[in-house]
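A.B. asks: give me the fold of what follows.
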Amino acid sequence: MNKNFKTGSAILLLTLAIACNKKSESNTSAMDLAVVDSSAVANDMSSSAAVEDQNSKRKFIRTADARFKVKDVAQSTYKIENVTKSCGGFVTLSELRSSVTENDETQISQDSLLKTTRYEVNNTMSLRVPNVKLDTLLRSLAKEVQFLDYRVIKADDVNLQLLANELSQKRNATTSKRLETAIDKKGNKLKEINESEENLASKREKSDASLITNLSLKDQVNFSTVTLELYQNEQLKYELVANEKNVNAYRPNLGIQIWESLKTGWFALETILAFLVQLWPFFLLGFLSWMGWKKFKSTSNVIVNK
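C.D. replies: Predicted coordinates:
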């Protein structure tokens, strides 16, 4: 018997050891899978187009658009705003919305309803971050992503456009100087001076437009624009409300209705009696008139009989 007991114990211990080993391997595999998934999301959010080459003389306007699912839109919004600030950027738009998709009411008692609301929460964000921090920001966003719908990163080379605007500014500046010199030499020729002044103003306006365009392009080069659309699973909200539609549920029973009717009838009788009491002068006048008429009639009968 002891031999059988020892053999059974050994088999049991061996089985437990194999099961623990498999469980450990399963947990390790799950952890490795989670790391791979997280790394894959980070790689999906990142891109070489989002990295600035310090040695390159080209100027790129980098933009990023992404739509992804998060666990909680509000919490992810706060985290993204903080990450943007830590990267030296700022938020230009954060449009957090809740959209009701369905309303349902279930009667749970005569005077109560359970109102069920299905709604979706999403947020559209627009961020501006330094060009050199764009890839850092995108990698930080990967922590919030549960499912990535799409990610679009664009890098537009505007080096030639900047150069064209600078050349246009120089040409307009040179022309403006020549026009100013010509205007000074015209003396009192008012008509020619007016035409030259108008031409000079037009050249300066074009020069200013080129300058403003260049400043705008440089701002877009220095600060990338990131547009994000966040969403989460559909949410449910339960609320207990009064059943205003079922008016009959609030009606009293028959006994109470009869008692209330008796009281109402008694109050009506009291009102009538009080009103009649108010007419006592008329009753008194009528009574005196009746007594006088009766006395007058008795006197008339006595005279006639005589």
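A.B. asks: only C-alpha atoms from now on, for both contacts and neighbour counts.
C.D. replies: Noted.
A.B. asks: which residues of the stretch 151-300 of the chain fall in strands?
C.D. replies: Taking DSSP state E, counting those that start in this stretch, the strands of the stretch 151-300 of the chain run over residues 223-231, 235-242.
A.B. asks: quick check: longest helix of the protein.
C.D. replies: Looking across the chain with DSSP state H, the single longest helix is helix 2-45.
A.B. asks: quick check: which of the strands of the stretch 151-300 of the chain is buried the most?
C.D. replies: Of all the strands of the stretch 151-300 of the chain, strand 223-231 has the most neighbours on average by mean count of other CA atoms under 10 Å, namely a mean of 21.
A.B. asks: which SS state does M125 fall under?
C.D. replies: At M125 the chain is in strand, as set by DSSP: H, G, I helix; E, B strand; the rest coil.
A.B. asks: list the contacts for the closest residue to it other than its chain neighbours?
C.D. replies: For M125, ignoring the flanking residues on the chain, the nearest one in space by CA to CA, 6 or more residues apart in numbering is S94 at 4.5 Å. When contacts are counted by CA atoms under 8 Å, 6 or more residues apart in numbering, S94 touches N123, T124, M125, S126.
A.B. asks: identify the farthest-apart pair in these.
C.D. replies: The span of those, defined through CA to CA, is set by N123 and S126 at 10.0 Å.
A.B. asks: circling back: got the strands of the stretch 151-300 of the chain as JSON lines, with distance to L179 columns?
C.D. replies: Formatted as JSON lines, the strands of the stretch 151-300 of the chain follow (distance: least, CA to CA, whole Å):
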{"stretch": "strand 223-231", "distance to L179": "38"}
{"stretch": "strand 235-242", "distance to L179": "69"}
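A.B. asks: what strand or helix carries T136?
C.D. replies: In this structure, T136 sits in helix 134-141 according to DSSP states H and E.
A.B. asks: gap between that helix and the chain center?
C.D. replies: Taking CA atoms, centre = their mean, to the nearest Å, the mean C-alpha location of helix 134-141 is offset from the chain mean by 24 Å.
A.B. asks: sorry, back to before: closest to A10 out of the strands of the stretch 151-300 of the chain?
C.D. replies: A10 sits nearest to strand 235-242 of all the strands of the stretch 151-300 of the chain, at 52.5 Å, using CA to CA.
A.B. asks: the helix holding T136 - contacts with which helices or strands?
C.D. replies: Counting contacts by 3 or more CA pairs under 8 Å, 6 or more residues apart in numbering; DSSP states H and E, helix 134-141 is packed against helix 2-45, helix 73-86.
A.B. asks: which one of those is the most hemmed in?
C.D. replies: Comparing the helices and strands packed on helix 134-141 by mean neighbour count (mean count of other CA under 10 Å), helix 73-86 comes out on top with a mean of 17.
A.B. asks: sequence B follows; please return its structure for comparison with A:
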Amino acid sequence: MKKYLFFAVISIAIWSCNSSNKMESADTTEALNEGSADTVSSDKIIKTADMRFRVKDVQAVKEKLSNSIKEEGGMVVEFTVQSNIMRTEKTKYSTDSLLELTSYRKEGQVVAKVPSDKLDDFTNKVVKMAVFVDQQSLKLDDQSMNYLSNALKNRNRVEAVQQLNKHANKKSNNVETALEIKDDYVDKKIQNQTIDSHVKYSTITLNFYQDNTVQKLVVGNDDLYDYRPAFLNRFWLGIQNGWVIFKEFILILTNLWVLILLAGAGYFVFRHYRRKRKMIGA
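C.D. replies: The predicted structure is shown next:
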């Protein structure tokens, strides 16, 4: 009786394991089958556009572009507005100020994603905003074959996983192989989704600029020479400084009266001695 009970328990355990493996295999196969239906129902063409044009006001055009992109169902990915200084000069405006003249060019860049079916309409709107179009280009990249290749490879992976599930066991090599197949499947699936996204939304890069602008600005004069007094004031100050120096010189001579006295006495002694020698020689 105990033997029969033991065999019954073993049978139930084996049946439960098999059922679990079958359910797991079925779930895996179903998950893979959901993505194996990738087919090239239409051409997978990625559009990339580029434009460079001149405008009257960069900031105003940037705002118009943002609104137009939103109206077309697109989105702005990146934008930049910058001013490049071409030349700067400073001229005298008054004693303590200068007139600074700056010539600069304002430029802008907008990178956006626009629905591919509305790309032509959007570029036509952009042309109307421009004063002059320098350059306009459109690039078509056909990804149909890559898309089809990924889809067929995923079908092969689904079939491979199904074969592994039929011979499912607990050997590590089968588990690792199944995981590698599933990871490759996910990679190809993401690649196709990326292609779908690029096909649905085209990337357009817009570079625009305006004419050079001259800005006038009064700034402080940093040249210290200009802050000196006028010529007449400096002339009168020079006379005053000369008189002060002369008085200081007199004071210096007064302090040196002893040396002056000794020098004078020495001079007269020398002359007397020299005259006496001449008389003796004669």
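A.B. asks: tm score of chain vs chain?
C.D. replies: Overlay of the two chains. TM-score (TM-score structural alignment, normalised by the length of structure 2): 0.64; 197 aligned residues with a CA RMSD of 2.4 Å.
A.B. asks: out of the strands of the stretch 151-300 of structure 1, the one nearest I183 of structure 1 is which?
C.D. replies: Of all the strands of the stretch 151-300 of structure 1, it is strand 223-231 that lies closest to I183 of structure 1, at 42.9 Å by CA to CA.
A.B. asks: pull up the aligned stretch in structure 2 for the closest one.
C.D. replies: Using TM-score structural alignment, strand 223-231 of structure 1 lines up with residues 201-209 of structure 2.
A.B. asks: mean shift between that stretch and structure 1?
C.D. replies: Taking mean CA distance after the TM-score superposition for structure 1, the mean distance separating stretch 201-209 of structure 2 from the aligned residues in structure 1 is 0.7 Å.
A.B. asks: give me the residues contacting that stretch.
C.D. replies: 46-55, 57-58, 74, 105-116, 119.
A.B. asks: from the chain's centroid, how far away is it?
C.D. replies: With CA atoms, centre = their mean as the basis, stretch 201-209 of structure 2 stands 17 Å off its chain's centre.
A.B. asks: just to revisit the earlier point, relative to I153 of structure 1, which of the strands of the stretch 151-300 of structure 1 is closest?
C.D. replies: strand 223-231 (9.0 Å).
A.B. asks: quick one, that closest one and helix 134-141 angle?
C.D. replies: Using axes from the mean of the first three to the mean of the last three CA atoms, to 10 degrees, the inter-axis angle of strand 223-231 of structure 1 relative to helix 134-141 is 20 degrees.
A.B. asks: thought T63 was touching K154 of structure 1, still the case?
C.D. replies: Yes. Counting by CA atoms under 8 Å, K154 of structure 1 does reach T63; the two are 5.2 Å apart.
A.B. asks: coming back round to it: can you put the helices and strands packed on helix 134-141 of structure 1 in CSV and add distance to T225 of structure 1?
C.D. replies: Formatted as CSV, these follow (distance: least, CA to CA, whole Å):
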stretch, distance to T225 of structure 1
helix 2-45, 15
helix 73-86, 11
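A.B. asks: closest to Q278 of structure 1 out of those?
C.D. replies: When those are compared by CA to CA, helix 73-86 sits nearest Q278 of structure 1, at 73.1 Å.
A.B. asks: contacts for the closest one, please.
C.D. replies: With CA under 8 Å, 6+ apart, helix 73-86 of structure 1 has contacts from 70, 90-91, 96, 121-123, 127-129, 137, 140-141, 144, 230-232.
A.B. asks: next one: stretch 236-252 of structure 1
C.D. replies: Q107, Q110, D111, S112, L113, L114, K115, T116, T117, R118, Y119.
A.B. asks: next helix or strand past the strand or helix carrying L5 of structure 2?
C.D. replies: Using DSSP H and E, L5 of structure 2 sits in helix 2-35. Next along the chain after helix 2-35 of structure 2, taking DSSP H and E as the criterion, comes strand 45-54.
A.B. asks: closest one to S300 of structure 1 among the strands of the stretch 151-300 of structure 1?
C.D. replies: Across the strands of the stretch 151-300 of structure 1, S300 of structure 1 has its closest neighbour in strand 235-242 (80.2 Å, CA to CA).
A.B. asks: of the strands of the stretch 151-300 of structure 1, which is nearest M45 of structure 1?
C.D. replies: M45 of structure 1 lies closest, by CA to CA, to one member of those: strand 223-231, at 11.7 Å.
A.B. asks: that closest one to strand 60-69, inter-axis angle?
C.D. replies: Using the same axes, to 10 degrees: strand 223-231 of structure 1 against strand 60-69 is 10 degrees.
A.B. asks: just the angle between strand 223-231 of structure 1 and helix 73-86, please?
C.D. replies: Between strand 223-231 of structure 1 and helix 73-86, the angle comes out at 170 degrees (the same axes, to 10 degrees).
A.B. asks: and the strands of the stretch 151-300 of structure 1: which comes nearest K297 of structure 1?
C.D. replies: Between K297 of structure 1 and the strands of the stretch 151-300 of structure 1, the shortest gap by CA to CA is with strand 235-242, which sits at 75.2 Å.
A.B. asks: mind checking how far the closest one is from the chain centre?
C.D. replies: Offset of strand 235-242 of structure 1 from its chain centre (CA atoms, centre = their mean): 20 Å.
A.B. asks: now swap in stretch 69-87 of structure 2 and tell me
C.D. replies: Taking mean C-alpha positions (CA atoms, centre = their mean), stretch 69-87 of structure 2 and its chain are 13 Å apart.
A.B. asks: what's the matching range in structure 1 for that stretch?
C.D. replies: Using TM-score structural alignment, stretch 69-87 of structure 2 pairs with 84-102 in structure 1.
A.B. asks: buried ones in that stretch?
C.D. replies: Residues of stretch 84-102 of structure 1 classed as buried by neighbour count (16 or more other CA atoms under 10 Å): T84, C87, G89, F90, V91, S94, L96.
A.B. asks: cool, and stretch 104-122 of structure 2?
C.D. replies: Quick answer for stretch 104-122 of structure 2 (16+ other CA under 10 Å): 104-116, 119, 122.
A.B. asks: before we move on, what about stretch 137-152 of structure 1?
C.D. replies: L137, L138, R139, S140, L141, A142, E144, V145, L148, R151.
A.B. asks: before we move on, what about stretch 222-239 of structure 2?
C.D. replies: Quick answer for stretch 222-239 of structure 2: no buried residues (16+ other CA under 10 Å).
A.B. asks: before we move on, what about stretch 140-153 of structure 2?
C.D. replies: Buried residues in stretch 140-153 of structure 2, counted by 16+ other CA under 10 Å: Q143, S144, N146, Y147, L148, S149, N150, A151, L152, K153.
A.B. asks: now swap in stretch 183-196 of structure 1 and tell me
C.D. replies: Neighbour-count burial for stretch 183-196 of structure 1, counted by 16+ other CA under 10 Å, picks out I183, I193, S196.
A.B. asks: please consider this matter closed, and thank you.
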